[in-house]
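A.B. asks: Show me how the following folds:
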Amino acid sequence: MSEALLLLAGVGAGLCGSIAGLASLVSYPALLAYGLPPFAANVTNTTAMIGTAIGAAAGSRPELRGRGRRAAAVMLQCAIGGALGAALLLARDVIRRRIDAAAQTRGRPRSAPWTGLTVAAGAYGGYFGAGVGIILLSVLGLRDREPLAVTNAIKNVGTGTANAVAVVAYVFAAPVHWWAVLWMGLGALVGAWCGPYVVRVLPERPVRWAIALAGYARAASLLW
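C.D. replies: Modelled structure (predicted):
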């Protein structure tokens, strides 16, 4: 896959990510097609999607105005989760061995509070990230009754923060392919900047249905 196609995939990923939170539906397979092994594609994808965060935040300024406190809270929770997710990814083999050695039976977990769910979404974003946007969009949508465009804007800054925190770890400890990051990140910046405008002008109900269907399609593709 050439750099031009990486750029195009980045635009598609940025558009999907800023609207539905499914950037990795486009970007991760594109990086695999580019020739990167799965682990390198994963960390490169997370790094490149910083472009989605910047573009989406720039395009969502009207929805974010006056909601700085809420956005900051979600960003902090996702930052904690992103750091946890990156640590889990980088130490996954050690963790697996310890879990196998410990093998304890546990009781049923209690229902997690909203903050815990947001941190968990951030952790998943830092670990892998495919579909993290739609997970966080669902959590925020259930917690806060507000227009989709606003929930989407908060979701974008949250997932962007989780990515940014994870990238700090990946820069020093993971095989990030910086050339691919450059081209895909540029495309993602453009695509994500356009996404909030699309959400703003389209009718809310059909967009919600489209996001839900895209989420099911993503889940089915992962299971397949």
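
A.B. asks: From here on, just use CA atoms for contacts and neighbour counts.
C.D. replies: Noted.

A.B. asks: Return the list of helices and strands in contact with the one helix or strand residue 197 maps to.
C.D. replies: Taking DSSP states H and E as the definition, residue 197 sits inside helix 178-201. Counting contacts by 3 or more Cα pairs under 8 Å, 6 or more residues apart in numbering; DSSP states H and E, helix 178-201 packs against helix 3-20, helix 38-48, helix 50-59, helix 148-173.

A.B. asks: Now that we have those, can you turn them into JSON lines and tack on mean neighbour count and distance to residue 91?
C.D. replies: JSON lines is the format used below for those (neighbours: other Cα atoms under 10 Å; distance: least, Cα to Cα, whole Å):
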{"stretch": "helix 3-20", "mean neighbour count": "26", "distance to residue 91": "27"}
{"stretch": "helix 38-48", "mean neighbour count": "25", "distance to residue 91": "13"}
{"stretch": "helix 50-59", "mean neighbour count": "26", "distance to residue 91": "23"}
{"stretch": "helix 148-173", "mean neighbour count": "25", "distance to residue 91": "11"}
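
A.B. asks: here's the other one to compare against:
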Amino acid sequence: MSAVDLLIVAGVALGAGAINSIAGGGSLILFPTLVALGLGTVAANVTNSIAQWPGYLGGVLGFRPEYKGQRGRLLRFGLVAVLGGTAGSVLLLTTPARAFDLVVPVLVLMASLLLAAQPLLTVRLRRAEDDLRDRDPAWLYIVLFLATVYGGYFGGALGVILVAVLGLGLHRLKLANALKSALSAVTATVTVIIFGIWGPVDWLAVAVAAPASLLGGFLGARIATVIPTTPLRVLIVLFGVLVSVYLFVRA
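C.D. replies: Alright, predicted model coming up:
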């Protein structure tokens, strides 16, 4: 990448980090930017995954008070996330790049639609919060595994998926949101290790995108309470749909 390309990556990563803090969906911005700058879809995906890893750690730190009394659940769910993230990462690296080229437009479109549906999911989950559950249903572990497989393979809007799954399983939206950050961090850490060793990572892009994403996440958290998220979510969803159409045509 040229110096100009790296400046573009840094700027987009800064915005993606902020978007993740404010509304979610930052991957839908950075991933297509890397593709547009000449990276293959698999290389762009693994580079994007590693570049956004610091932001997940920041989210975990922000939710520390919510994890009190949840050590056992975090360990159980964390193990599921390790297994799922590993399976998804290995699946990405061991299947032909052509297969990813064919499926990624569908994944981007699905992630965009999930982001669009996030407010409706939140409303439904809040209505179900009165029905608290002490035990985790067995199906929750299966669905969490599938969700983290998706997270290891692609990961766009993984947070939305995890909040929905955990909210339905635990009927506690605030806890679901906190656990979402922890499981996203675990899945991302797995992908960093696997992709970092065996993946076609553009480390120069990571070097500028990772700190920019971290700074963007910090700034986004500061301004999240003073700007409306709905218009931003609409723009991200529209952009994601356009990207999926482009990738369909490109494939």
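
A.B. asks: Take the helices and strands packed on helix 178-201 of structure 1 and write them to TSV, including distance to residue 71 of structure 1.
C.D. replies: Compiled in TSV, these are given as follows (distance: least, Cα to Cα, whole Å):
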stretch	distance to residue 71 of structure 1
helix 3-20	15
helix 38-48	21
helix 50-59	11
helix 148-173	6
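
A.B. asks: Could you give me the buried positions within the longest helix along structure 2?
C.D. replies: Residue-count comparison of every helix in structure 2, with assignments taken from DSSP state H, identifies helix 97-127 as the longest. When neighbours are counted by 16 or more other Cα atoms under 10 Å, the buried residues of helix 97-127 of structure 2 are found to be 100-101, 104-116, 118, 121, 125.

A.B. asks: got the contact list for the counterpart of residue 208 of structure 2 in structure 1?
C.D. replies: Superposed on structure 1 with TM-score structural alignment, residue 208 of structure 2 falls opposite residue 183. Taking Cα atoms under 8 Å, 6 or more residues apart in numbering, we find residue 183 of structure 1 in contact with 3-4, 6-7, 10.

A.B. asks: mind putting those residues in TSV, distance to residue 58 of structure 1 included?
C.D. replies: Output for the contacts of residue 183 of structure 1, formatted as TSV (distance: Cα to Cα, whole Å):
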residue	distance to residue 58 of structure 1
3	25
4	24
6	22
7	19
10	17
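
A.B. asks: Which of the residues you listed sits closest to residue 206 of structure 1?
C.D. replies: Nearest to residue 206 of structure 1, judged by Cα to Cα, of those is residue 10 at 24.7 Å.

A.B. asks: That closest one contacts residue 181, correct?
C.D. replies: No - here residue 10 of structure 1 does not reach residue 181: they are 9.4 Å apart, not a contact under Cα atoms under 8 Å.

A.B. asks: ok, back up a step: between the helices and strands packed on helix 178-201 of structure 1, which one is nearest to residue 100 of structure 1?
C.D. replies: Among those, helix 38-48 sits nearest to residue 100 of structure 1 (Cα to Cα), with 22.1 Å.

A.B. asks: so that closest one corresponds to what in structure 2?
C.D. replies: Mapped onto structure 2 using TM-score structural alignment, helix 38-48 of structure 1 spans residues 41-51.

A.B. asks: just stretch 124-137 of structure 1 next, same as before
C.D. replies: Aligning stretch 124-137 of structure 1 against structure 2 (TM-score structural alignment) gives residues 150-163.

A.B. asks: got the contact list for the matching stretch?
C.D. replies: By Cα under 8 Å, 6+ apart, the surrounding residues in contact with stretch 150-163 of structure 2 are 24-25, 27-28, 45, 49, 84-92, 104, 107-108, 111-112, 114-115, 118, 144, 147-148, 173, 176-177, 180-181, 184, 187-188, 190-191.

A.B. asks: What of stretch 15-33 of structure 1?
C.D. replies: In contact with stretch 15-33 of structure 1 (Cα under 8 Å, 6+ apart) are residues 1, 6, 9-10, 12-14, 38, 41-42, 45, 49, 52-53, 56, 129-135, 137, 152, 156, 180, 184, 188, 191-196, 198-199, 211, 214-215, 218.

A.B. asks: let's go with 7 Å and repeat that
C.D. replies: Taking Cα atoms under 7 Å, 6 or more residues apart in numbering as the criterion, the residues outside stretch 15-33 of structure 1 that touch it are 1, 6, 9-10, 12-14, 38, 41-42, 45, 52, 56, 130-134, 156, 191-192, 194-196, 199, 211, 218.
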